[in-house]
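Novice: fold the following for me, if possible:
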Amino acid sequence: MAMGSEENETKETVNNEEDLIKWLRDRRITEVECMVSDMAGIARGKIIPTRKFIAGLSDRSLKLPESIFGQTVTGDYVDSDFLGDIEPDIILDPDPTTVRVVPWYDEPTAQIICDANYRDGKPVPIAPRNVLKRVLALFEEKGWAPVVAPEIEFYLAAKNIDPDYPLEPPVGANGRQETARQSYGIDAVNEFDPIFEDMYDFCEAQDLDIDTLIHESGAAQVEINFDHGAPLDIADQAFLFKRTMRQAALRHGIYATFMAKPYEGEPGSAMHIHQSIVSSGTGDNLFATKQGKDTKLFLSYIAGLQKYLPDAMALIAPNVNSYRRIVRDHAAPINTHWGHENRTVGLRVPEAKRQGRRIENRVPGADANPYLAIATSLACGYIGMVNDLKPTKEMTGNAYDSKRYALPRHLLDALGNLRTATELKEVLGADFVTLYMDVKLTEHEAYQQVISAWEREHLLLNV
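Specialist: From the prediction side, this is the model:
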């Protein structure tokens, strides 16, 4: 997967309000879904008749309460000093470049991603998409242009109406549930061909640049690779893809889940993020010399990831379930070692030509918000570059042989690290980090109220 900066020139260009109105009218769109991502990556927003949407573009009348960014994954709201009690409205400014059809509806419907801004045009600092924009602006000031390509793993599962029961793999075309490891199995993927045909059709209709589809090592576990591109566009696509994949699966009566660890005894699901930095002026990859060697800037980027990922863990492993994935010998990193062509490390350098030199951050989970996962990974590397940090010695052996966990193993530990991560908070925005921690602590408190089946099985009559 070469990393570069070229754009897909086959897409229709929608750059401004005039283009957007024409696009909607040409397709006879009747409704528009106006969306923002909340902290968990859930799409929040409003569905508006097209005529009202067009009428509201000029006077910026599309509004939502700012408190949606203080909403937890359970739908509760946090008690936060930043948000206060009066719940003021913010403006949703649609980004014309993100408009797409919604291909699973019979009625012609569009979806568009919005930026959350105040009435004076200033960005709402707690909105995840704005957090990524903030980080990208720092790179732009240096003349650096990040390029990213995520790989997102997910599981297919039979419908699970009662959450007290464990998930089960779905039944494929052969009439059986998949139980064996089928890494890279072609026939194993073909068991669910109708779902993936819908997925590809839906993605093509939305101009989502997905590339390779492979079967991963878990039962009914799949990975989708995205083409490389500009981080904001790729984050938008990943945000939309999760929704798209769920809809494609539901059409066939099963679930697609991006939980980090949905099945007991199976590997977890990751969101590996390939990233490189090119010159804004020349497009040259700044991670490799003309002779194809690692540059000092590349090594400093790796060092930044090594130093700050443990502090950033709550952003890329955001849920209590996320830490079930971070275990030895389950294809998930437990440390921040780095190495060339080494899948046991957290930071892998894939074999590539000079222009494709990149680092693969293998730590983030599939359950992470794509905007925040990409923003966080770039932020760690950025701090490493501006501070001229030096990485540890390259790991050439099996990183799992090191018994020490360099990464937090529980959400509360990760939040404790983030609380004291001064440099990281400065790059991401102190207000955002404060509210994000409030949201995650509120979710953890809700989790603590639940008694698990393990507790009932082993403690109820034995202690």
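
Novice: from here on, contacts and neighbour counts on C-alpha atoms
Specialist: Noted.

Novice: those helices in the protein, which residues are they?
Specialist: Assigned helices in the chain, in chain order: 17-26, 50-59, 128-141, 186-190, 193-205, 231-250, 296-316, 370-386, 411-419, 422-428, 430-448, 453-458 (criterion: DSSP state H).

Novice: elements contacting the longest one?
Specialist: Applying 3 or more Cα pairs under 8 Å, 6 or more residues apart in numbering; DSSP states H and E, one finds that helix 296-316 makes contact with helix 370-386, helix 411-419.

Novice: check the fifth one too.
Specialist: When contacts are defined as 3+ Cα pairs under 8 Å, 6+ apart, helix 193-205 sits against helix 231-250.

Novice: for Leu92, see how far away Ala55 is.
Specialist: Distance, Ala55 to Leu92, by Cα to Cα, to the nearest Å: 14 Å.

Novice: neighbour count winner among these two?
Specialist: In this view Ala55 and Leu92 are compared by other Cα atoms under 10 Å, and Leu92 has more residues nearby, 24 against 12.

Novice: got the contact list for the more buried one?
Specialist: By Cα atoms under 8 Å, 6 or more residues apart in numbering, Leu92 lies in contact with Arg60, Leu62, Lys63, Leu64, Cys114, Asp115, Ala116, Asn117.

Novice: same thing but at 10 Å, please
Specialist: When contacts are counted by Cα atoms under 10 Å, 6 or more residues apart in numbering, Leu92 touches 34-36, 45-46, 57, 60-64, 113-119.

Novice: quick one, which of the helices of the chain is nearest to Asp81?
Specialist: helix 430-448 (8.5 Å; Cα to Cα).

Novice: buried residues in the closest one, which are they?
Specialist: 430, 432-443 (16 or more other Cα atoms under 10 Å).

Novice: how much space between the residue nearest to Arg246 when sequence neighbours are not counted and Tyr155?
Specialist: Distance criterion Cα to Cα, 6 or more residues apart in numbering; nearest residue to Arg246, sequence neighbours excluded, is Ala256 at 5.0 Å. Using Cα to Cα, one gets 6 Å for the distance from Ala256 to Tyr155.

Novice: here's the other one to compare against:
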Amino acid sequence: MSTKLDQLSSWLKERKITEVECLISDLTGIARGKIAPTNKFLDEKGMRLPESVLLQTVTGDYVEDDVYYELLDPADIDMVCRPDESAVFLVPWAIEPTAMVIHDTFDKLGNPIDLSPRNILKKVLKMYADKGWKPIVAPEMEFYLTKRSDDPDYPLQAPIGRSGRAETGRQSFSIDAANEFDPLFEDMYDWCEAQELDLDTLIHEEGPAQMEINFRHGEALHLADQITVFKRTMREAALKHNVAATFMAKPITDEPGSAMHLHQSVVDLETGKNIFSNDDGSMSELFLNHIGGLQKFIPEVLPLFAPNVNSFRRFLPDTSAPVNVEWGEENRTVGLRVPDSNPQNRRVENRLAGADANPYLAIAASLLCGYIGMVDGLKPSAQVKGRAYERRNLRLPLTIEDALERMGNCKALEKYLGQRFIDAYVAVKRAEHENYKRVISSWEREFLLFSV
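Specialist: The predicted structure follows:
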């Protein structure tokens, strides 16, 4: 450990870093932590945070007291947060030379905190390693650029680009539409390069000023860290250019939602061979089992892919998001798409996660569903040829309430991730939903005010 910390110290000193953002991810994916002068950071070799940070809702509130004290020590004790020297990134938009360091969380005996999203992903990755397997993932992040607004009741609007006009109509894959925001994306790419993020392509998506960034395939934990850093970076680049970037799943009425598509495959740790393909290049039994696991368990763990009431607006009828766990080759109307590829690159694309999902938990859940399928030998349904949007045999829960009920009763999830994590996550999301239900919407005022 001391050698690793020495390497981290050298990295910070070589770059003349004066401040360190020490952060962890809460259940929502919000970066929480402390900002410390570099000397203090190196002296303390970590930080302490109340364990209750992991039970905060997206509004900053906490779960009900009876649940809170059942899950946490009534004394509101601290957890020990230790820096991961492999998760250190520059903060290129900061005025002073600054780095952000992602931390892992432990109790005072050195045991990993089981409510930590990063620890949940590490737990799933160990399951794979124990079988001699290594998952490979490639995320695709969709998001919108919008005009800045200080009024949350006011619908979001497309921003003004270089032409001086806001975008209208569908501009899927348009180079010119993406070029409207060239100065912003030049900063974003420069900053991501300074952070050594593994970005691949930029695509203009269907919605007005809706974009997609693809990441190069790689190791799951490192890419979850990178998504966490990228979301912060993208928001900062947008603010610099007087627009906003949002990763809400459905930010604009009647426009497509934003997803976090997860391409995943598995290689043998010894040989490096993709275990999803047989020697003759055909689909392996393990590949079909992996899909079978995704089909069976995604509906049980859907809140890890669709964590907010807004997430479920992506799944409304007549949207471009699949609302099923059907699978098929080269078929974007199914929830589980198998892209055309050579045998070594055979993979499945989970198209159900929203861009608002916590990347650690979404990747962990997607890999866990496939893992259970492989170890239990689950068989998938017949693959779909043609349009699958209207298929109803393998549909998902359509409300956050139904999804949380199913997740809370999922015995397989309890077996692999522990009841404490399930109870905590469900409690946080239920507390958020109760908060949401207290707000009177503009729809209610528009159609009910003088009509009922």
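
Novice: follow-up on the earlier one: find residues that contact each of Ala256 and Tyr155 of structure 1.
Specialist: Common contacts of Ala256 of structure 1 and Tyr155 (Cα under 10 Å, 6+ apart): Ala220, Gln221, Val222.

Novice: can you tell me which of the residues you listed are in strands?
Specialist: Taking DSSP state E as the definition of strands, the shared contacts of Ala256 and Tyr155 of structure 1 contribute Gln221, Val222.

Novice: hmm, back to that, closest to Asp329 of structure 1 out of the helices of structure 1?
Specialist: That would be helix 296-316 among the helices of structure 1, by Cα to Cα, at 19.4 Å.

Novice: for the closest one, the distance to its chain's centre please.
Specialist: Computed by Cα atoms, centre = their mean, to the nearest Å, the chain-centroid distance of helix 296-316 of structure 1 equals 17 Å.

Novice: got it, and stretch 37-48 of structure 1?
Specialist: Going by Cα atoms, centre = their mean, where stretch 37-48 of structure 1 is centred and where its chain is centred differ by 14 Å.

Novice: now do it: which range of structure 2 does it align onto?
Specialist: When structure 2 is aligned by TM-score structural alignment, the counterpart of stretch 37-48 of structure 1 is residues 25-36.

Novice: repeat for stretch 251-269 of structure 1
Specialist: Going by TM-score structural alignment, stretch 251-269 of structure 1 sits over residues 240-258 in structure 2.

Novice: equivalent analysis for stretch 104-116 of structure 1, please.
Specialist: Under the criterion TM-score structural alignment, stretch 104-116 of structure 1 matches residues 93-105.

Novice: grab the nearest non-local neighbour of Ala138 of structure 2.
Specialist: In space, Ala138 of structure 2 is closest to His217, 4.1 Å off (Cα to Cα, 6+ apart).

Novice: so how far is Leu213 of structure 1 from the counterpart of the one you found in structure 1?
Specialist: With TM-score structural alignment as the criterion, the equivalent of His217 of structure 2 in structure 1 is His228. Separation of His228 of structure 1 from Leu213 of structure 1 (Cα to Cα): 15 Å.

Novice: neighbour count winner among these two?
Specialist: Applying other Cα under 10 Å to His228 of structure 1 and Leu213 shows that His228 carries more neighbours, namely 25 against 18.

Novice: can you verify my assumption that the more buried one contacts Ala238?
Specialist: No: counting by Cα atoms under 10 Å, His228 of structure 1 stays clear of Ala238, with 11.8 Å between them.

Novice: give me the common contacts of these two.
Specialist: Jointly contacting His228 of structure 1 and Ala238 under the rule Cα under 10 Å, 6+ apart are Ala149, Pro150, Asp209, Ile210.

Novice: buried only: go through those for me.
Specialist: Using 16+ other Cα under 10 Å as the burial test, the shared contacts of His228 and Ala238 of structure 1 include Ala149, Pro150, Asp209, Ile210 as buried.

Novice: counterpart of the first one in structure 2?
Specialist: With TM-score structural alignment as the matching criterion, the partner of Ala149 of structure 1 in structure 2 is Ala138.

Novice: Thr97 of structure 1 contacts Val14, correct?
Specialist: Yes: contact criterion Cα under 10 Å: Thr97 of structure 1 and Val14 qualify, at 5.2 Å.

Novice: joint contacts of those two?
Specialist: Leu20.

Novice: what lines up with Asn310 of structure 2 in structure 1?
Specialist: Checking TM-score structural alignment: Asn310 of structure 2 goes with Asn321.

Novice: its match against Ala260, yeah?
Specialist: Yes: assessed by Cα under 10 Å, Asn321 of structure 1 is found in contact with Ala260 at 6.4 Å.

Novice: middle-most residue in structure 1, spatially?
Specialist: Centroid check for structure 1 by Cα atoms, centre = their mean gives Pro370 as the closest residue, at 2.0 Å.

Novice: could I get the buried ones among the shared contacts of His228 and Ala238 of structure 1 as CSV with distance to Gly381 of structure 1?
Specialist: Converted to CSV, these look like this (distance: Cα to Cα, whole Å):
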residue, distance to Gly381 of structure 1
Ala149, 15
Pro150, 16
Asp209, 25
Ile210, 25
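
Novice: now, the most widely separated pair of those?
Specialist: Among these, Pro150 and Asp209 lie farthest apart (Cα to Cα), at 10.9 Å.

Novice: list residues touching both of those two?
Specialist: Contacts common to Pro150 of structure 1 and Asp209, judged by Cα under 10 Å, 6+ apart, are Asn225, Phe226, Asp227, His228, Gly229, Ile234, Ala238.

Novice: gap between the spatially closest residue to the last one that is not a sequence neighbour and Pro49 of structure 1?
Specialist: Counting by Cα to Cα, 6+ apart, Ala238 of structure 1 lies nearest to Pro370, which is 6.3 Å off, once chain neighbours are set aside. Here the criterion is Cα to Cα. By it, Pro370 of structure 1 lies 28 Å from Pro49 of structure 1.

Novice: thank you kindly, that will do.
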